[in-house]
Every structure is written in C-alpha cells, then in structure tokens.
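A.B. asks: no letters, just coordinates:
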C-alpha cells in the first residue's frame, strides 16, 4: 500500500457539561455550521461524519447521551493540524472548557485508512479503546505520538468485520 492510498482518520469525543439545547451551549451550537463549513472547505479535507442534521451531535457514541463525537478523514496530519489551529476552530478550542468536562482518559485518536474508506463510530470506538489500553501504536495514535503511513504495520489497516466496516 502506498502513502497516496492512505488517508488519516480522526475521532474526538467530548463529554458535555450541559444539554445541547441549554443557554450555556448556545455559542457552541451556533458555531457548529460555520466551523463545519470551514472544515469542508479546508485544504486536505476528505470527509466528516454527519447525520441528516449536518453535524454529528445526535450520533451516539459509547452509548452515553452526554458524549458527542466528531470524526473526519484528512489527506494527512499536516492538513488536519492546519485546520485545527486556525480561524473559528481555534477559537472553539480556546473555549472548550466552558462546554465540555475535563476527562482524564484519551478522548481522541488518529489512524490511517485506505483512501475512500469511511470509518464507522464502532470502528472509532475500538481505536480509541485500543489507544487507552495500549498507548499510541500504528493502530491508534495521537498527533503528539504519530506514526507515518509508511511506518505503519499492515495489520493496523485490518478492521474486524464485526465493526461493520468495509473497504
């Protein structure tokens, strides 16, 4: 598999401090559409998880109504970080403690996927649980401790059938 045949999947989850329809989360909810539009237009953006509402705030993750999920696929880590740390998304990051609980366990992870693959929430949950149990590996890693696609173990691209993923 060549590097060009791989894309970077990312998931991050957050535990809400308040219900999504609360006044405390109004700024966050109001910013979702513009921030998602920025992502959709960003260089290196490939795909993002969304429901019919246009975002993923109603997509269940880990069976917990207080968790929300963000999952996307990018050309590479440079494209992802360029988007994350600029503009409206950067402003949202700066305010995250207003809206989300501080959690000790890992709440985000990255992994390489074959080009065209769209990860499922079940796949993302498995990757995140793997990161929590084993730390960063080619199967699930972080921006701080990442693995380039050429250094990744081919087993890292094997997704169990029970996760409902097809490539």
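C.D. replies: Right, received. Where do you want to start? Small disclaimer: the values here were computed from a predicted structure and weren't measured. Numbers count the residues shown, from 1 in each chain.

A.B. asks: okay, CA-based contacts and neighbour counts for the rest of this
C.D. replies: OK.

A.B. asks: which residues touch residue 75?
C.D. replies: Contacts for residue 75 (Cα atoms under 8 Å, 6 or more residues apart in numbering) come out as 6, 7, 8, 44, 45, 46.

A.B. asks: let's see 6 Å
C.D. replies: 7, 44 (Cα atoms under 6 Å, 6 or more residues apart in numbering).

A.B. asks: before we go on, here's another structure to hold up against the first:
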C-alpha cells in the first residue's frame, strides 16, 4: 500500500545556535512537537540521524533518508553555528492523519507562532508525494518535490493539502479527504 511522504522546510530568522530566548523557545518546542506527532495514528516514521546526533543537519549520517539537502532558495549558513532552517521528512498512511497531527495540539500552537520564528520567503514550505511502501524518501527527493511544486504548482508529483491527489493521481478535493475525524 502506498505511503505519503511529507517534506517541510522553513528559513529561520536567526541561526539555531543563536542563544536568544525566541530561538531557544523554537528549538525546545520542536522536541515536544516531534514527540507528540509520533504518537498520532497514521504516523509511520521521520528522518533522524542514524547516529542519534542532534543539531548537525548537513554533516549528519541520515542513513536510508540520504544526504541532507535544502532548496536552491536557501542562502544562509550550513554549519552548526550558522544554520538557520528547520526541515522535516516524514511518512504517513494518508492525508487525514497528517492533517490531524499538523493542525491540532502542540503543532497547531507552533504554527500559530511561525512568523515569530520563520521568514516569509514566498516559497512553499511543505510538499506531499506518494511512495511505495518499500521506499524510504530521501532529503533530495523532498527538495526536488518542493522545487517542482514551486515551479509547476500542485500535481500528482508534488502537492499540498489544498490541491491533493490520490496515489493513482486522481485529484482530491479537501471535502473528500477531510471528513470529520477526531481533533486532538
């Protein structure tokens, strides 16, 4: 059965290593958000460094998730001291569980504060695509899909919640996949 891959990307207003309270708050809330999201039904996995190291994105060993990559429009630092981005790569069973996890609870609270932490770049900040159940998406896949979404809009190759597609490429309206479900 196909699985839904999700890549998210945002440019932070200051580097992750910045000791200011606002940056520290973002970093600390991220850990709690990840713990909560991993408990949602429909969540399958997310990219983590193979060696368990946290904080280093570009130099980490991401195992099957591949070498860490970012979109062409990211023009800030790439070292532990200068990196100013937040990116995730995850797998889900379907759109509804991903929607429920992203737009509820702690993650919803973080979304409400996103402009405190993130720059408004004018670029998409997330993209979905379908993968076979035996495929682990890579960071490079996520970047290519996000850039494709930027250049061509939603398609079965790269899409958003608002303009989604089934695994066989059939367009979905939000009303078809957002049937009432439990909010957390």
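C.D. replies: Sure, I can see it. These numbers were taken from a predicted model, which means no experiment stands behind them.

A.B. asks: now the residue of structure 1 most remote from its centre: how far from residue 67 of structure 1?
C.D. replies: Going by Cα atoms, centre = their mean, the residue of structure 1 most distant from its centre is residue 23, 25.6 Å out. Counting by Cα to Cα, to the nearest Å, the separation of residue 23 of structure 1 from residue 67 of structure 1 is 18 Å.

A.B. asks: the top strand by length along structure 1 vs structure 2, mean deviation?
C.D. replies: The strand spanning the most residues in structure 1, taking DSSP state E as the definition, is strand 6-15. When structure 2 is overlaid, strand 6-15 of structure 1 sits 0.6 Å from its aligned residues on average, using mean Cα distance after the TM-score superposition for structure 1.

A.B. asks: can you check which part of structure 2 that strand sits on?
C.D. replies: The aligned range for strand 6-15 of structure 1 in structure 2 is 2-11, by TM-score structural alignment.

A.B. asks: any idea how far that stretch is from the chain center?
C.D. replies: Per Cα atoms, centre = their mean, to the nearest Å, the displacement of stretch 2-11 of structure 2 from the mean C-alpha position of its chain is 4 Å.

A.B. asks: what do you get for stretch 100-112 of structure 2?
C.D. replies: Counting by Cα atoms, centre = their mean, stretch 100-112 of structure 2 comes out at 13 Å from the chain centroid.

A.B. asks: ok, now stretch 166-176 of structure 2?
C.D. replies: Distance, centroid of stretch 166-176 of structure 2 to centroid of chain: 20 Å (Cα atoms, centre = their mean).

A.B. asks: which positions in that stretch come out as buried?
C.D. replies: For stretch 166-176 of structure 2, a neighbour-count test (16 or more other Cα atoms under 10 Å) marks 166, 167, 171 as buried.

A.B. asks: what do we get in structure 2 for residue 126 of structure 1?
C.D. replies: Aligning on TM-score structural alignment places residue 126 of structure 1 opposite residue 144 in structure 2.

A.B. asks: where exactly do the helices run in structure 1?
C.D. replies: 26-41, 77-84, 87-94, 96-99, 121-134 (DSSP state H).

A.B. asks: want to throw those helices into CSV with mean neighbour count and distance to residue 58 of structure 1?
C.D. replies: What follows is the helices of structure 1, written out as CSV (neighbours: other Cα atoms under 10 Å; distance: least, Cα to Cα, whole Å):
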stretch, mean neighbour count, distance to residue 58 of structure 1
helix 26-41, 15, 12
helix 77-84, 17, 22
helix 87-94, 15, 19
helix 96-99, 16, 16
helix 121-134, 19, 12
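
A.B. asks: distance-wise, check residue 107 of structure 1 relative to residue 150 of structure 1.
C.D. replies: Noted for residue 107 of structure 1: a distance of 25 Å to residue 150 of structure 1, by Cα to Cα.

A.B. asks: so who does the counterpart of residue 83 of structure 1 in structure 2 touch?
C.D. replies: Under the alignment (TM-score structural alignment), residue 83 of structure 1 pairs with residue 101 of structure 2. The contact partners of residue 101 of structure 2, by Cα under 6 Å, 6+ apart, come to residue 37.

A.B. asks: if you set the cut-off to 10 Å instead, what comes out?
C.D. replies: Listed by Cα atoms under 10 Å, 6 or more residues apart in numbering, the contact set of residue 101 of structure 2 reads 33, 36-43, 107-108, 183-184.

A.B. asks: measure the residue farthest from the centre of structure 1 to residue 30 of structure 1 for me?
C.D. replies: Relative to residue 30 of structure 1, residue 23 of structure 1 is positioned 11 Å away (Cα to Cα).

A.B. asks: that older thread, which of the helices of structure 1 sits closest to residue 115 of structure 1?
C.D. replies: Across these, residue 115 of structure 1 has its closest neighbour in helix 77-84 (14.5 Å, Cα to Cα).
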